[in-house]
Structure formats: C-alpha cells, structure tokens
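A.B. asks: Make a model of this:
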Amino acid sequence: MTDRAADAVAETFRSEWGRIVAVLIRWTGDWDLAEECAQDAFTKALERWGRDGVPDNPRAWLITTARNRAVDRLRRARTEAAKLREVAMDPDPGPAPADGGGADEADEADESGIADDRLRLIFTCCHPALPLEARVALTLRTLAGLTTAEIARAFLVSEQTMAKRLVRAKAKIRDAGIPYRVPPGHLLPERTAGVLAVLYLLFNEGYSATEGAELIRTGLCAEAIRLARLLSALMPDEPETLALLALMLLHDARRAGRVNAAGELVPLEEQDRRRWDAASVAEGCAVLDTAARRAARPGFYQLQAAVAACHATAPTAADTDWALIARLYGLLAELTSSPVVALNQAVARAMAEGPAVGLDLVGRLAEDPRLAGYHLLPATRADLLRRLGRRPEAAAAYREALGLTASAAERRYLRRRLAEVGG
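C.D. replies: Prediction:
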C-alpha cells in the first residue's frame, strides 16, 4: 500500500461514503447490506489501489465494486431460498428480487427541485415516519459518515444506546417498507426539521471534534456551511434555515482564533479577535437580520445565532453583553429541555453575576443524568472553582473532565489548566 493510495482511499471515504451508500440503498432497499458492501469495497480498494494504482474515477470504481458484491450476496440469498422452497415443495416461490440496473448514481428524475445530490440524499433519509432523533442519527451515520460514538455524544447518550437506536430505525424502514426516494417539493417542509438538525450536528462535530488530534475538522464545517447555503436558497422564506446559516457563519468566523500556532485550544476570552473573519461576521449578522424579519417569533437556531452574534460583534471580551446572552439562553430553555442549554445559561450568568452564582447552577445540573459523562460539565465546574480560588477542588474537577474527553486538543488545554491550579 503506497502513501498515495492510502491517502486516496481516506479522502474518497470522507467525501464519497454517503453517496456510495445511498446508491446501494436505493438499489437494494437494504441499509445494512448497503453499508456492508460499501465497507467491503473500501477494504478492497486498500488492497487493489496500492497494487494497481488509483483509478481515474475512484467513486465509480467503489460503486461498481460494492454493487458487484451486493449482486453476489443477493444471488446467494435467492439460491439458498430456492433450495429451501424446493425442500419444502413450495409450489409458488413468488417473484424474485430485481437483479439491479438501478445502481447508477444518476437517479431518476424527481420533483423535489433540489439540485445538489448530497442535500437530496439528506432529505431522502429524513423520512417523517421515523422519530426525529432516529432520522437525524441515521442520516448522520449513513450519509455524513459520522461514527456511532460521535453521534452518541451529540445526543448525550452512550455509544451502546445509540447503536441500538440505529438498529431499530433501520428495522422500521425495512419492516414498514419505507421507500428510499426524494419527496416532491410540496412534501419537503415536513422533513425540514430533520435536515436542519443534521446540518447543525454535522457542523458541531466539525467545529469541536469528538476525538482525534485536531480540534476543528475544517472540511466538515465547510460542507455543512455549503449545504446550509443551498438549503437557504431552496427555502428563502423559512426563517430557521437562514438562522442556521447565520449561526454557522458566526461561529466559523472565529475559527482561526480558537487555536494558537501550536494547535492549542484558546478560550474565547483569550482569543485574538484580529484573527476573526470580519467578512463572515458581517455576512452572518446580515443573514440573521433577514431571518429575524421573517420570523413571527425567534426559533431554536435564531436564538443561538443571536448568542453567537453577541460574541462575534463584541470589540473585546470585556465588552461582551453576558446579561443579554443569559436572557437568550433563558428563551432557548423555554423551547427545549436540553441540559446543554441550561449549562450554557449557567456560564452566561456566571460571567454576568459572578462565578459563585454559576457554580450553584452547575451544581444543580450535576444531578441531571443526561449530563453524566459529558466532559464540559466538570470542565465548567473546574473553571468556576479556579476563578473563585478554590484550587484543590478545581484540580479534581479538571481531572474528572480529562477522563471524559478523547479530543487531544481539549485534553492539552485541560492539562494546562490543571497545572495552573497546582495539579
């Protein structure tokens, strides 16, 4: 295996996994079979590309290889079924599954009006027959290629629990015969909430990676923003699509300031604001203004974008309007029961009213089982204890947070803070 071949396989996996799996699902109607055959194709690519060279069209090679594998599996299954019917003397075996022909990536014409293939596939996966959480998780796993562990963190559940939910979602699709196709344009709105959640969590994983050496997965952020732009153009009168785009732009504008030259995480109050992207801040604020004018009342993404705008437009950390941010999180808490929103509100109140207030609120949140294992809970507690000068307690909380995160950048930051408090 040459370095070039290994890099090509890795890059193709990152960029094309979702499309390849989608082609196979559309053809076979079997999610598990599609994923298994796609994985087999990538495994074969690791062997063949190093020996024969990288093909001119890696995606086409992988689709053909995966399709051939699926054909073999389906034929073998039919043969076995035929033998069983012969033994049972079944006079009516019924129609055999189609052998294929629909595995071409070029899909049949649809009435959705969605030109981008990746966005069409996300709408396809977000079927309203599934619970919202299930359709979002399944789309992130199948089309975005996020691991079960990454998705589990986004939903604040264990990896085992998320794995079971994914299995149940696939089973429901199979047992209920839910078709894998893009809905016509008039049915897109009923899937929009799921699509927005997919793009939101996709960006979040890119902006703060669950694990690995890098804090930020730039390519994932860029893809989420690209899709959010397309969605906003497709639904220009939907305030929350605009608000989500604004939220991403305002966060992404601060990307360069979040790590220093050594790749170390830099907390918001210590960031060099001259490194922030002023053009992205301006665009994000303009898009947010448009969303606000079109909304009867602020929604989930609009409120979060408003928080991001408070941070992005403050000339210095000291100028941040923490009282307003705390109120915005209060409005968010009325829309969702998310304990992460409550934790963010506690931080905002700590900054506005003092660390003792925040510490009391964080202490109450420690009783919420949904935050068990969430590393930012002890990390926040540690920071508030540090600000209060309670160094031994802060050190213990930093150690607890260290044991809960797999992100190399966050672990380096927590170790630095631990050293500062004498740990």
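A.B. asks: only C-alpha atoms for contact and neighbour calcs from this point on.
C.D. replies: Fine.
A.B. asks: Look up how far Ser280 lies from Leu247.
C.D. replies: Per CA to CA, to the nearest Å, Leu247 is found 11 Å from Ser280.
A.B. asks: Comparing the two, which shows the higher neighbour count?
C.D. replies: In this view Leu247 and Ser280 are compared by other CA atoms under 10 Å, and Leu247 has more residues nearby, 28 against 19.
A.B. asks: Another sequence for comparison is provided below:
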Amino acid sequence: MDEVALRDLAPTVIGVLERRGADFAAAEDAVQEALIEAVRVWPQEPPRDPRAWLITVAWRKFLDATRAEAARRQREDAVWAEPAPESVAAVDDTLHLYFLCAHPALSPASAVALTLRAVGGLTTRQIAQAYLVPESTMAQRISRAKRTVSDVRFDQPGDLSTVLRVLYLVFNEGYSGDVDLAAEAIRLTRQLAKLTADEEAAGLLALMLLHHARRPARTRPDGTLVPLADQDRARWDTRLIAEGVDILQAALARDRLGEYQTQAAIAALHADARTAEETDWVQIVEWYDELVRLTDSPIARLNRAVALGESDGPQAGLAALSDLDPALPRHTAAAAYLHERAGDSTTAARLYAEAARTATNLAERDHLTRQAAHLNSQQPK
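C.D. replies: Sure, this is the predicted structure:
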C-alpha cells in the first residue's frame, strides 16, 4: 500500500465532508480515523476506488461521532442521507485547506501541525514524534488550531506567502521520528506549485530540492556536521540538483523575482561548483544584494557579509558584519569564521566557544565546540 498516495487523498475527502455539512474540525477528525482504518484494512482488502472508500468510511465516522454527542442530536436530524460515492464530484479542496491551515490567527507552530494533519494526512502521533513532543501535547495544539479555524470561510483567495512560509518551516525541521519532514515538505510544495503555477511556489520547491540534494553529505556517520566547504560533493544528488535548477530557470524566466527564487539561485550557484574553491562568490553576493532589496532581512544581510568575506576577503566581511546587531542568530558564529579566515585564531576560538554556548541545535553546538577546541589546540603553549 502506498501511504503517500493515501495521504494525498486526505484534503479531497475533508472537502467532501465539509460540503455535506460537517465543520472542518469534525471532518478532519473523521478523515484521520478513515486513514487509520485504511492502513489496517487495505493491505488485505484493497479497494477498487480508494477515494470513494475513504469518503464512505469518513462519512460514517462523522455520523457515528455526531450521533454519539447528545449536544448534536438536533444537527443529526438535518444530516443528509449518505450519497453514493459515485455521485460525489471530483473537486480538489487541497488549496483551500492550505490557506485554512496557514490562517493568520494561528501561531507558526500550530499552522505547521495543522498543515501536516489536514493536508499531509499525518497522524498526531507521527507529528508529535517528528517534533519530539508528547502526543498529548501535539493533540492539544492541533485541537486548539482546529477550533480557531473551524468557522473560517474563504470569500477571497488566502495569502499564498503565508502558506509558503509554513511549508518552509516544515522543511527546515528536517528529520526526526518516523516521518521525514523535509521530504514531506517537498511533496506538499510540489503539490502547491502545481495547483497555483506561482513563481514563488516554484522557487520554494527549487530551493528545497537544491538543499535536500546535499543532505547525504551534510553529516558524518557519527552524526557530526560537515560544513559546506568540506562536503564530499560526489555524494550530492545530481538528479535533485538538475530538477531544482530546471524549475528555478522556468520560474526566473517569468521575470517576477521573489525571495524564494533568489535563495534558490544562491543554492544553485553552490550546487554548480565542482569544488568549494570554484564557488562563484561574486555572483552569490549579487544575489544576496537582491535578497536584501526584496526582504530587508537582517539574516540575509548576515549571510551576505559571510559571502562578501569569501569574495572580497575576510576583513570586508567583518566590516559588513559590524553594521549588524550582534544578537542576531549565527552572528557570533559568522564572526568566528571570518576571524579564522583572517588568521586571528585566538579571537576565532573564543567566538566559536561563545557561539556554542548559545546554539539551539545540538549538532551545531557540537560543531562549534569542535572548531573552538581545534583552534585552541593549535595555540602555542
């Protein structure tokens, strides 16, 4: 049984139940139960029409839940009789659910969790494992999110940029538990790009593919990080790189540049270099100039400073870095790297150790600590 194909059906079935009178929260719960039932039943009894099977079972789950609650008995009287599956129009409600799950009333964490449940079709347990939180905590988060959006109706198109931010948050969570969130984000973004034909959706998909292509070379067998310059580029996935570049070039050809297309262009330049020494840092700085113009993001300015340190020398990078708030994430680590490039290993070691103390990611903290220890070991006794 193809569980990914099964989860792809979830938004459509939720939409069918909503059009039959179920509210979003009840429809989503019923579809989750139907998906669990499918995982149990289908390996032995595969249905001829998976979509119709899910609609039928989810509708029955909804009716059962409605009948079980005395407070909903009046509503139960108004529930339509169960239509034959063949009479249900094949309407794709996926885009509607994307916008619903990325509603501005939701926190980013809640929007991500609800997107993975309603659009991705993941169970609460799977999402909780991926985020390393108790299942009860994730269940409460999803329940609150569903209550927030249960009465929302869209008279106008939702905000696509918010949906893209939510998907990028999912991608950046990477992998933990039994669900690969990076792969799941790529699957959902590929779906969204097809639904919208939007340049920035395509740009985000290209960015994800180009980053994901480097994943096999990003860590050592013991789990420690490998910096980009030290990665074995023979382990990069050339198929994903080629696909990402093709999608990016098609998006850029429409001449409606956005931040995700710009970030993807930077990633493509890294992917194009056969060795770290062949990286076209001058072009990368130019793309960061575009990104700063588009977003005025302090993080983009920080990354530009590091790129400038590669193209024009570490002192130029340090000068650009000095104009930024030292409290920025990765500011201290960037300063440490540029001081190391400038030959000031004493300052670099101190800054690496300082950056390690404030790192929120265990692998990053370990890498920064190793860098500090390596430089300290080279100091004269």
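A.B. asks: Any idea what the TM-score is?
C.D. replies: For this chain pair, the superposition-based TM-score is 0.68 by TM-score structural alignment, normalised by the length of the second structure; 342 aligned residues with a CA RMSD of 4.8 Å.
A.B. asks: how about Trp17 of the first structure, what does it touch?
C.D. replies: Residues near Trp17 of the first structure by CA atoms under 8 Å, 6 or more residues apart in numbering: Ala38, Leu143, Ala144, Gly145.
A.B. asks: Including neighbour count, secondary structure and distance to Gly94 of the first structure, could those residues go into JSON lines?
C.D. replies: As requested, the contacts of Trp17 of the first structure are exported to JSON lines (neighbours: other CA atoms under 10 Å; DSSP: H, G, I helix; E, B strand; the rest coil; distance: CA to CA, whole Å):
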{"residue": "Ala38", "neighbour count": "28", "secondary structure": "helix", "distance to Gly94 of the first structure": "29"}
{"residue": "Leu143", "neighbour count": "21", "secondary structure": "coil", "distance to Gly94 of the first structure": "33"}
{"residue": "Ala144", "neighbour count": "24", "secondary structure": "coil", "distance to Gly94 of the first structure": "37"}
{"residue": "Gly145", "neighbour count": "19", "secondary structure": "coil", "distance to Gly94 of the first structure": "36"}
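A.B. asks: now these in a markdown table, with distance to Ala197 of the first structure?
C.D. replies: Shown next, in a markdown table, are the contacts of Trp17 of the first structure (distance: CA to CA, whole Å):
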| residue | distance to Ala197 of the first structure |
| --- | --- |
| Ala38 | 25 |
| Leu143 | 14 |
| Ala144 | 13 |
| Gly145 | 15 |
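A.B. asks: now for those residues, which pair is the farthest apart?
C.D. replies: Ala38 and Ala144 (13.9 Å; CA to CA).
A.B. asks: Where do the strands of the second structure begin and end?
C.D. replies: Remark: strands assigned in the second structure by DSSP state E are 175-176, 179-180.
A.B. asks: helices or strands up against the last one?
C.D. replies: Packing partners of strand 179-180 of the second structure (3 or more CA pairs under 8 Å, 6 or more residues apart in numbering; DSSP states H and E): helix 124-130.
A.B. asks: Give me the residues contacting the helix it packs on.
C.D. replies: Helix 124-130 of the second structure is contacted from outside by 113, 116-117, 134-135, 137-139, 175-181, using CA under 8 Å, 6+ apart.
A.B. asks: Which residue in the second structure aligns with Thr142 of the first structure?
C.D. replies: Superposed on the second structure with TM-score structural alignment, Thr142 of the first structure falls opposite Leu114.
A.B. asks: Please work out how many residues are found near its match.
C.D. replies: By the measure other CA under 10 Å, the count of residues near Leu114 of the second structure is 30.
A.B. asks: same check, this time on Pro43 of the second structure
C.D. replies: Residues contacting Pro43 of the second structure under the criterion other CA under 10 Å number 11.
A.B. asks: gap between the match of Thr142 of the first structure and Pro50 of the second structure?
C.D. replies: From Leu114 of the second structure to Pro50 of the second structure the distance is 23 Å (CA to CA).
A.B. asks: same deal with Leu210 of the second structure?
C.D. replies: Distance of Leu210 of the second structure to Pro50 of the second structure, given as CA to CA: 33 Å.
A.B. asks: So between the two, which is more surrounded?
C.D. replies: Leu210 (30 against 15).
A.B. asks: Would you mind finding the match for the more buried one in the first structure?
C.D. replies: Mapped onto the first structure by TM-score structural alignment, Leu210 of the second structure lines up with Leu250.
A.B. asks: next one: Leu257 of the second structure
C.D. replies: Alignment note: Leu257 of the second structure maps to Pro298 in the first structure; criterion TM-score structural alignment.
A.B. asks: Could you do Ile247 of the second structure as well?
C.D. replies: Correspondence of Ile247 of the second structure to the first structure, assessed by TM-score structural alignment: Val287.
A.B. asks: burial count for its match?
C.D. replies: Using other CA under 10 Å, Val287 of the first structure has 22 neighbouring residues.
A.B. asks: got a list of what the residue nearest to it when sequence neighbours are not counted touches?
C.D. replies: The spatially closest residue to Val287 of the first structure, leaving aside those adjacent along the chain, is Ala246, at 5.5 Å (CA to CA, 6 or more residues apart in numbering). Residues counted as contacts of Ala246 of the first structure (CA under 8 Å, 6+ apart) are Glu283, Gly284, Cys285, Val287, Leu288, Ala305.
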